[in-house]
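> got a predicted model here, sequence first, then my questions.
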Amino acid sequence: MCGINRVRIFMWWLFSIASALCQVGRNSVMKNLGHSLDEYISVWGRFFFLLPLALAASWLVGFPRLEPGYWAYSFLAALSQVVSTLLLSKAFKHGEISVVVAIWKLQVVLLAVLGVLFLHETITFMGMAGILVSLFGVYLLNVQRAHLSPAEPILSLIREKGMRYALLAAVTLAPTVLLFKKTAQLSDAYFSTLTNYAFASLLTFPLVLRNSSRHLHLLPRYSGRFLAMGCFAATSTILGNLGYLRSAAAYVEAVKQIEIPATLAVGVLFFNERERVQAIWPGCVILMLGLLILILAA
């Protein structure tokens, strides 16, 4: 019985790692598409092309009984997701990616606070220590990779518009994650993925028509890449939802930060983004230490 309980405790961690690795695949395809298409159609494609797989997964496991208030929460989750994603794209457009990511990851701390306040999640002292250590690892990794001073991301909040967009993206992503968890609690991990992103794709499509109509005729040419991105996105979201249902959302998002060193590896292997190992290994080690503390906290 003790062994079964241990497996259940650690399943959230395994789902979180798998979700993060799928996000690496999603972001890699999205980056590839970004060279040919603009940000609006790429974001809409990420939302829309995951729907077939989410529908198939929901149909295979069986459609759940929906709890009261589900549709309102699903719409709010979609709206928050769209706003957060567009703010992040603006941050990347106006600022350096390394500094943007360092600021954006503040959402993990915000998520811990909001999760306790609104979903009555339990964050232990050791768990919060793991979150903060892993967050510092991400911070150090990004500032060292870009050869910045440790104070640069903080100072840039005052100087640069892009960094303020990054902070707003972090502030809006935290409630997005909690709303995704709430919809999963009111239905299941599969159906909530389907409806949340159905709403998100509907909310985003008018922006595509207004800003990216010239690219719509290119969709058939890139359909394979869009479907691959949708497959990664659907799998990542479903696995993340399964993690949320088994642990505090902040724990799941903290573990998913392993996506960052994995993304660096993909950049080196497939996009020729060579990084000096000595510049990034301290941040990676501290990040892994934070994840180990989180595992022990579970």
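Perfect, I can see it now.
> all contacts plus neighbour counts: C-alpha atoms, from now on.
Noted.
> and R246, what element?
Assigned by DSSP states H and E, R246 belongs to neither a helix nor a strand.
> and it, how many neighbours?
A total of 16 residues lie near R246 under the criterion other Cα atoms under 10 Å.
> contact partners for it?
R246 makes contacts with 9, 11-12, as judged by Cα atoms under 8 Å, 6 or more residues apart in numbering.
> which one (most neighbours) among those residues?
Going by other Cα under 10 Å, W12 tops the contacts of R246 with 27 neighbours.
> correct me if wrong: it contacts A249.
No. At 9.9 Å, W12 and A249 do not qualify as touching, with contact defined as Cα atoms under 8 Å.
> name the residues contacting each of these two.
The contact sets of W12 and A249 overlap at G243 (Cα under 8 Å, 6+ apart).
> can you pull out the helices in the stretch 101-250 of the chain?
All helices of the stretch 101-250 of the chain, identified by DSSP state H, counting those that start in this stretch, fall at 107-118, 125-145, 152-159, 161-186, 189-211, 223-244, 249-255.
> quick one: contacts for A254?
By Cα under 8 Å, 6+ apart, the contact set of A254 is 108, 131, 134-135, 291.
> and the helices of the stretch 101-250 of the chain, which is most packed in?
Comparing the helices of the stretch 101-250 of the chain by mean neighbour count (mean count of other Cα atoms under 10 Å), helix 249-255 ranks first with a mean of 28.
> in addition, the following structure is provided for comparison:
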Amino acid sequence: MTDLWVALSLFSAFSLATSDALTKRALNKENEYIIAWLRLFCALPFLVLLLVFSPFPDPDSTFYIACFIGIPLEILALIWYVKALRLSPMSLTLPFLALTPAFIMITGWVMMDEVVSLRGGVGVILIALGGYLLNISDPRKGVLHPFRSIITDRGIRYMIGVSLIYSFTSVIGKIAILHSSPLFFSGAYFVGVTLCFSPVILLQSRKIRKDIRQDIKRSVLPGIFYAMMIISHVFAITMTKVAYMIALKRTSFLMGAVYGFLFFREKNVTYRLTGAVVMFLGFLLIVLK
């Protein structure tokens, strides 16, 4: 069982990183709302199939309450994520997305009584730290430059909010899964997220609707990998503590850095190697605990 959740978590990370890279390569749009929505929309057919063909688990009231709380939070996180990218450089905002596993050690304990071991907790912190270092694209300004900018930079504050929201929705998602089933949750929850996020897109200008029609075919492959990320995520998270699973899933930052070097000629590879080593040490502490 241990090997299975590790494999599923890493596959989820790989699928997410691949979806991100394919999205960046295929779309290259300035409107992040379109990018976020198209990937969800193109994953939708696969998730609907799960909903239709998976056994109906007769979910209880806890499942519906979890979805009722979780779906609006997911939409808010998407909107804040887009705002963060629009207001601030990625080098300042993305490092804070790596903090989610550290926050989950608190939310998982409060909401589900999940307590990580000392060794596992250190592993989670190291993965968060490694992910933070991986996402700093301008090391000349110093490792703490994003933190020094929190007070003056609204985009950073939005991204911290996103990281906090994900620390809640990850736990809420597990609660919903335990009160239904992984496949049913994958379909119902993310269909709900996509449908609720659609008005945000469709109420935009006509130009945005035109862009959607032009780019929808190129979004199919990123959508397939995004659907695979969701499916592997929901199974992995039921097999271990949320903090451990999300920490391993954040190795998508490492995989994304490899894609960035291979396909987008991104720089600072030597500096990011430090983050990769720190992240790998955290991975070993969690997996070998």
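Now that the structure is in, tell me what you want to look at. Computed from a prediction, not measured in an experiment: that's the story for all the values here.
> tell me the one among the contacts of R246 of structure 1 nearest to F180 of structure 1.
Sorting the contacts of R246 of structure 1 by distance to F180 of structure 1 puts W12 at the head of the list, at 15.6 Å, by Cα to Cα.
> which element is the counterpart of the closest one in structure 2 on?
Taking TM-score structural alignment, W12 of structure 1 has W5 as its aligned residue in structure 2. Using DSSP H and E, W5 of structure 2 maps to helix 2-26.
> packing partners for that helix?
Counting contacts by 3 or more Cα pairs under 8 Å, 6 or more residues apart in numbering; DSSP states H and E, helix 2-26 of structure 2 is packed against helix 220-237, helix 242-249, helix 252-263.
> could you dump these to a markdown table with distance to P95 of structure 2?
As requested, the helices and strands packed on helix 2-26 of structure 2 are exported to a markdown table (distance: least, Cα to Cα, whole Å):
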| stretch | distance to P95 of structure 2 |
| --- | --- |
| helix 220-237 | 21 |
| helix 242-249 | 14 |
| helix 252-263 | 10 |
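> counterpart of I177 of structure 2 over in structure 1?
Matched by TM-score structural alignment, I177 of structure 2 corresponds to A184 in structure 1.
> tell me roughly how far the next helix or strand after the helix holding W5 of structure 2 lies from structure 1 on average.
Next helix or strand after helix 2-26 of structure 2 toward the C-terminus (DSSP H and E): helix 32-53. For helix 32-53 of structure 2, the mean deviation from structure 1 after alignment is 2.2 Å (mean Cα distance after the TM-score superposition for structure 1).
> which other residues reach helix 32-53 of structure 2?
23, 27, 29, 78-79, 82, 183-188, 190-191, 194, 197-198, 201, 208, 211-212, 216, 219-220, 222-227.
> give me the buried positions along the next helix or strand along the chain from that helix.
For helix 32-53 of structure 2, the following helix or strand on the C-terminal side (DSSP H and E) is helix 61-87. Neighbour-count burial for helix 61-87 of structure 2, counted by 16 or more other Cα atoms under 10 Å, picks out 63, 66-67, 70-85.
> before we move on, the earlier item: ok, now which ones touch the match of W12 of structure 1?
Contact analysis of W5 of structure 2 by Cα under 8 Å, 6+ apart lists 235-237, 239-240, 245.
> if we use 7 Å, what do you get?
Contacts for W5 of structure 2 were tallied using Cα atoms under 7 Å, 6 or more residues apart in numbering; they are 236, 239.
> stretch 279-287 of structure 1 corresponds to what range in structure 2?
Under the criterion TM-score structural alignment, stretch 279-287 of structure 1 matches residues 271-279.
> still on that earlier bit, the match of I177 of structure 2 contacts T195, doesn't it?
No. When contacts are counted by Cα atoms under 7 Å, A184 of structure 1 is not listed as touching T195 (10.5 Å).
> what's the match for L157 of structure 1 in structure 2?
Per TM-score structural alignment, the equivalent position to L157 of structure 1 in structure 2 is I150.
> skipping adjacent residues, who's closest to that match in space?
In space, and not counting its chain neighbours, I150 of structure 2 is closest to I156: 5.8 Å by Cα to Cα, 6 or more residues apart in numbering.
> again with L97 of structure 2
S163 is the one closest to L97 of structure 2 (Cα to Cα, 6+ apart), at 5.2 Å.
> show me what that neighbour aligns to in structure 1.
Alignment note (TM-score structural alignment): S163 of structure 2 maps to A170 of structure 1.
> OK, contacts around that match?
104-107.
> same list (those) but as a markdown table, adding distance to I123 of structure 1.
Shown next, in a markdown table, are these (distance: Cα to Cα, whole Å):
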| residue | distance to I123 of structure 1 |
| --- | --- |
| W104 | 21 |
| K105 | 18 |
| L106 | 16 |
| Q107 | 15 |
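> so which of those residues persist in structure 2?
Retained in structure 2 by both residues aligned by TM-score structural alignment, their matches' Cα atoms under 7 Å are the following of the contacts of A170 of structure 1: 104, 106-107.
> mean shift between the helix holding W5 of structure 2 and structure 1?
When structure 1 is overlaid, helix 2-26 of structure 2 sits 1.4 Å from its aligned residues on average, using mean Cα distance after the TM-score superposition for structure 1.
> would you mark the buried spots in that helix?
5-6, 8-23.
> again, but for stretch 290-298 of structure 1
So, applying 16+ other Cα under 10 Å, buried residues of stretch 290-298 of structure 1: 290-291, 293-295, 297-298.
> among the residues you listed, which lie within helices?
Among the buried residues of stretch 290-298 of structure 1, DSSP state H puts 290-291, 293-295, 297 in helices.
> so how far is V191 of structure 2 from the alignment partner in structure 2 of A248 of structure 1?
Using TM-score structural alignment, the equivalent of A248 of structure 1 in structure 2 is K241. K241 of structure 2 is 25 Å from V191 of structure 2, where distance means Cα to Cα, to the nearest Å.
> for I175 of structure 2, same thing?
18 Å.
> ok, F14 of structure 2 next?
22 Å.
> with K83 of structure 2 instead?
23 Å.
> same question for L284 of structure 2.
Distance of L284 of structure 2 to V191 of structure 2, computed by Cα to Cα: 35 Å.
> cool, and T251 of structure 2?
26 Å.
> same question for S232 of structure 2.
Going from S232 of structure 2 to V191 of structure 2 by Cα to Cα gives 17 Å.
> isn't V124 of structure 2 right next to P101, touching?
Yes. Using Cα under 7 Å, V124 of structure 2 is in contact with P101, at 6.3 Å.
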